[in-house]
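Enquirer: sharing a model that was predicted from the sequence below.
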Amino acid sequence: MTQSPPSSADRSALRASCGDCFALCCTAFGFQRSSDFPIDKPAGTPCRNLADDFSCTIHQALRPRGFTGCTTFDCFGAGQYVSQVLFDGTSWVDEPDSKPEMFRAFAVARQLHEMLWYLAEAVSRSTTLGSAEVPTVLRVRIQQILDGELADVLAVDVESLRSEVRSVLIDVSAEARGGYPAAGDAVGDLHPSADLAGCDLRARSLAGADLRGAVLIAADLRGCDLSGVDLLGADLRDARLGGADLSNALFLTQPQVNAAQGDASTVLPDDLDRPSHWSLP
């Protein structure tokens, strides 16, 4: 038996609202010149394309201008949380001394919000009350941190918490994939952390496969049924997803979708948006 993916109501607060954020992703994080960015930008400095109102002056032309990395990033709602909740709507421009703590808080909160995204799905995928208890308890713990003070967020041991969440997700994945033919296929190239870059997987039976952490860069997945496929942390950059069904894939995120190549016939979970840069069939 397969479970339905979580409803939008479960994760509605974990979606970015850029208009309520002080452009934290454009300031707090740095990047180096690469295929994703045409320039170097040190962490803690505003992007040269940032306007005074925290909007992007080249938002409609990010990809043509070489800022592909900007179009794949997602903060899982951490930006507006830090801007409006932790710092009460007072920006780093109005209070320059707040920059170090605000940017540190954003880096932590982004990871906590991402964990909440996964755990919401873990609860939904659990087949029994017992198996849902552990991810539920973890969700409550993380939410309590986020409901606390700035000091509580900055004091989090992110790596330890992430390790706990990862263990839960692995257990839930095994349970959710149990009814699929490929669930036990760890032989050959269908396994966690597999290097499948550039592979043509269209003729493979993938449903239920554990591709957690797999490298699927430029892999051809057109028309594939990815139901029950664990994609936790999988690298989907330029993966060809035209006509693929990801509606019931496990632990898929917006950044992964944004980094892939899909079209109007690609089927996505209800929680995820179809990227504007995806081509039409």
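Expert: All right, it came through fine. Residues are numbered from 1 along each chain as shown.
Enquirer: going forward, measure contacts and count neighbours with C-alpha atoms only.
Expert: Noted.
Enquirer: what are the boundaries of the strands in this protein?
Expert: Listed in chain order, the chain contains no strands at all (DSSP state E).
Enquirer: spatially central residue for it, please.
Expert: The residue lying closest to the centre of the chain (Cα atoms, centre = their mean) is residue 253, at 3.8 Å.
Enquirer: can I assume that residue is in contact with residue 272?
Expert: Yes - counting by Cα atoms under 8 Å, residue 272 is a contact partner of residue 253 at 7.3 Å.
Enquirer: straight-line length of stretch 16-28, end to end?
Expert: This stretch, stretch 16-28, spans 16 Å end to end (Cα to Cα, to the nearest Å).
Enquirer: check the offset of it from the chain's centre.
Expert: With Cα atoms, centre = their mean, to the nearest Å as the basis, stretch 16-28 stands 16 Å off its chain's centre.
Enquirer: for that stretch, buried residues please.
Expert: 16, 18, 20, 21, 22, 23, 24, 25, 26, 27, 28 (16 or more other Cα atoms under 10 Å).
Enquirer: format those as TSV; extra columns: distance to residue 248.
Expert: As requested, those are exported to TSV (distance: Cα to Cα, whole Å):
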residue	distance to residue 248
16	22
18	28
20	31
21	31
22	34
23	32
24	32
25	29
26	32
27	35
28	34
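Enquirer: number of nearby residues for residue 204?
Expert: Close neighbours of residue 204, defined as other Cα atoms under 10 Å, add up to 12.
Enquirer: likewise residue 269?
Expert: 20.
Enquirer: ok, it - contacts?
Expert: Contact analysis of residue 269 by Cα atoms under 8 Å, 6 or more residues apart in numbering lists 5, 246, 247, 248, 249.
Enquirer: mind running it again at 7 Å?
Expert: 246, 247, 248 (Cα atoms under 7 Å, 6 or more residues apart in numbering).
Enquirer: what's the spacing between it and residue 229?
Expert: 13 Å.
Enquirer: same question for residue 153.
Expert: 33 Å.
Enquirer: the two: which is more packed in?
Expert: residue 229 (26 against 22).
Enquirer: correct me, but that one touches residue 205?
Expert: No - Residue 229 is beyond contact range of residue 205, at 10.5 Å (criterion: Cα atoms under 7 Å).
Enquirer: one step back: mind putting the contacts of residue 269 into TSV with distance to residue 209?
Expert: Conversion of the contacts of residue 269 to TSV gives the following (distance: Cα to Cα, whole Å):
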residue	distance to residue 209
246	13
247	15
248	12
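Enquirer: putting a second one here so we can go through both:
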Amino acid sequence: MSRKRETPSAGTPATGPVRPDLRADCANCFGLCCVALPFARSADFAVDKPAGQPCGNLQADFRCGIHTRLRERGFSGCTVFDCFGAGQKVSQVTFGGRDWRQAPDTAPRMFEVFPVMRALHELLWYVAEALTLRPARPIHADLRLARENLERHTRGSAESLARLDVAALRQEVNVLLLRAGELVRAEVPGRKKNHRGADLIGARLKGADLRGANLRGARLIAADLSGADLREADLIGVDFRDADLTGADLTGAIFLTQAQLDAAKGDATTELPRALSHPAHWVSATAS
């Protein structure tokens, strides 16, 4: 059910979807997430796989052999992973289109660089979103400088990427992202809840008023957020695994990613920011 808004959403991006180059393009990637990253047998992955070893489902053309059946085959963890376009950047730019199968000598460095590039692209995604937020205009100049610096790093050599201090860079950019979130939330009337980093696993928050809340890094695993008002909430780093977002209003929520939604539960009544879409398994669950 659509919630009637007393005021427009301050945080809603004015420019629509975030840059397409920050979205995964698996057709131009050498299956890096299926090789470079490790995973452990669990509810998210059906088998163990060490870093640097190709997943058994990876085909010769670098595509997943069970892509349309990942959840039913026990690989739901794959369905919620997002490289933010880092895979094709490493494959086609950093290594100039040379794949690790045809040039095995590139494999160790390519796999080492992939998570670094992913971190840079994730930061670029957040910075790109912050630059669409009207209340954050006072720091747009600083955000543009941060974007230029991040993009310069993404164009660097494999060697320079491997040497990059990602933690320090993330901390530097996070100062700006935190300020952007504060500026957006400040325009929401009334007192706002602060659940930054909170353990809210399994919390009963059905219909909760979380508009303009600070939920950065909160653990909302399996929480009931059905019908909750999450407009203009800062959701960077929130763990929404198995959280129920049915009927929740996330219009104007900031720093929310598609991967977070993919990990949650919801349906067609869940209202989302313009740049994001309802996951396919939500639609399937509603239809069934």
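Expert: Perfect, I can see it now. All values derive from a computational prediction rather than experimental measurement.
Enquirer: and the TM-score between them?
Expert: The TM-score (TM-score structural alignment, normalised by the length of the first structure) is 0.93; 277 aligned residues with a Cα RMSD of 1.7 Å.
Enquirer: re the thing from before, most neighbours among the contacts of residue 269 of the first structure, please name it.
Expert: For those, neighbours tallied by other Cα under 10 Å; top is residue 248, 23 neighbours.
Enquirer: for the aligned partner of that one in the second structure, give me its contacts.
Expert: Applying TM-score structural alignment, one finds that residue 248 of the first structure aligns to residue 252 in the second structure. Shown in contact with residue 252 of the second structure (Cα under 7 Å, 6+ apart): 9, 10, 11, 12, 231, 232, 273.
Enquirer: separation between residue 252 of the second structure and residue 192 of the second structure?
Expert: 15 Å.
Enquirer: separation between residue 198 of the second structure and residue 177 of the second structure?
Expert: Residue 198 of the second structure is 19 Å from residue 177 of the second structure, by Cα to Cα.
Enquirer: please say which of the two ends up with more neighbours.
Expert: residue 177 (23 against 15).
Enquirer: the more buried one -> the first structure?
Expert: Under the alignment (TM-score structural alignment), residue 177 of the second structure pairs with residue 169 of the first structure.
Enquirer: and for residue 273 of the second structure?
Expert: Checking with TM-score structural alignment, residue 273 of the second structure has residue 269 as its match.
Enquirer: for the contacts of residue 269 of the first structure, which one is nearest residue 233 of the first structure?
Expert: residue 246 (14.9 Å; Cα to Cα).
Enquirer: in contact with the closest one, which residues?
Expert: 225, 226, 227, 267, 268, 269.
Enquirer: so can I have JSON lines of these showing distance to residue 94 of the first structure?
Expert: Listed next are those as JSON lines, based on distance: Cα to Cα, whole Å:
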{"residue": "225", "distance to residue 94 of the first structure": "50"}
{"residue": "226", "distance to residue 94 of the first structure": "47"}
{"residue": "227", "distance to residue 94 of the first structure": "48"}
{"residue": "267", "distance to residue 94 of the first structure": "43"}
{"residue": "268", "distance to residue 94 of the first structure": "40"}
{"residue": "269", "distance to residue 94 of the first structure": "39"}
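Enquirer: number of nearby residues for the residue mapped onto residue 64 of the first structure from the second structure?
Expert: Aligning on TM-score structural alignment places residue 64 of the first structure opposite residue 72 in the second structure. Burial of residue 72 of the second structure is recorded as 9 neighbouring residues (other Cα under 10 Å).
Enquirer: name the residues that touch stretch 99-116 of the second structure?
Expert: Under Cα under 7 Å, 6+ apart, the answer for stretch 99-116 of the second structure is 30, 36, 52, 86, 87, 90, 91, 158, 161, 162, 166.
Enquirer: show me what the fourth one lines up with in the first structure.
Expert: Matched across to the first structure, residue 86 of the second structure falls on residue 78, judged by TM-score structural alignment.
Enquirer: you'd agree that match is up against residue 111?
Expert: No - assessed by Cα under 7 Å, residue 78 of the first structure is found out of contact with residue 111, at 8.4 Å.
Enquirer: more neighbours, the two?
Expert: The residue with more neighbours, out of residue 78 of the first structure and residue 111, is residue 78; 29 against 18, by other Cα under 10 Å.
Enquirer: pull the contacting residues for the closest residue to the more buried one other than its chain neighbours.
Expert: Closest residue in space to residue 78 of the first structure, ignoring its immediate chain neighbours: residue 110 at 5.0 Å, by Cα to Cα, 6 or more residues apart in numbering. Listed by Cα under 7 Å, 6+ apart, the contact set of residue 110 of the first structure reads 75, 76, 78.
Enquirer: please identify the residue in the second structure that aligns with residue 110 of the first structure.
Expert: Match for residue 110 of the first structure (TM-score structural alignment): residue 118.
Enquirer: check the first structure for its longest helix and report it.
Expert: Using DSSP state H, we find that the single longest helix of the first structure is helix 99-125.
Enquirer: buried residues in that helix?
Expert: Buried, per 16+ other Cα under 10 Å, within helix 99-125 of the first structure: 99, 102-125.
Enquirer: so which residues of the second structure form helices?
Expert: Going by DSSP H, the second structure shows helices at 76-79, 86-89, 107-130, 140-154, 158-163, 166-186, 258-263, 280-287.
Enquirer: average distance between the longest one and the first structure?
Expert: Translated: helix 107-130 of the second structure. Helix 107-130 of the second structure, aligned to the first structure and superposed, deviates on average by 0.7 Å (mean Cα distance after the TM-score superposition for the first structure).
Enquirer: run the angle between that helix and helix 140-154 for me.
Expert: With axes from the mean of the first three to the mean of the last three Cα atoms, to 10 degrees defining the directions, helix 107-130 of the second structure sits at 170 degrees from helix 140-154.
Enquirer: okay, the angle between helix 107-130 of the second structure and helix 166-186?
Expert: 20 degrees.
Enquirer: how far does helix 107-130 of the second structure sit from its chain's centre?
Expert: 12 Å.
Enquirer: next one: the last one
Expert: For helix 280-287 of the second structure, the distance from its own C-alpha centre to the chain's C-alpha centre is 21 Å (Cα atoms, centre = their mean).
Enquirer: next: the first one.
Expert: In terms of Cα atoms, centre = their mean, the centre of helix 76-79 of the second structure is set 13 Å apart from its chain centre.
Enquirer: what's the average distance of that helix to the first structure?
Expert: Looks like 0.5 Å for helix 76-79 of the second structure (mean Cα distance after the TM-score superposition for the first structure).
Enquirer: residue 83 of the second structure and residue 161 of the second structure: what is the separation?
Expert: 16 Å.
Enquirer: same question for residue 102 of the second structure.
Expert: For residue 102 of the second structure, the distance to residue 161 of the second structure - Cα to Cα - is 22 Å.
Enquirer: next: residue 142 of the second structure.
Expert: 23 Å.
Enquirer: alright, I will stop here.
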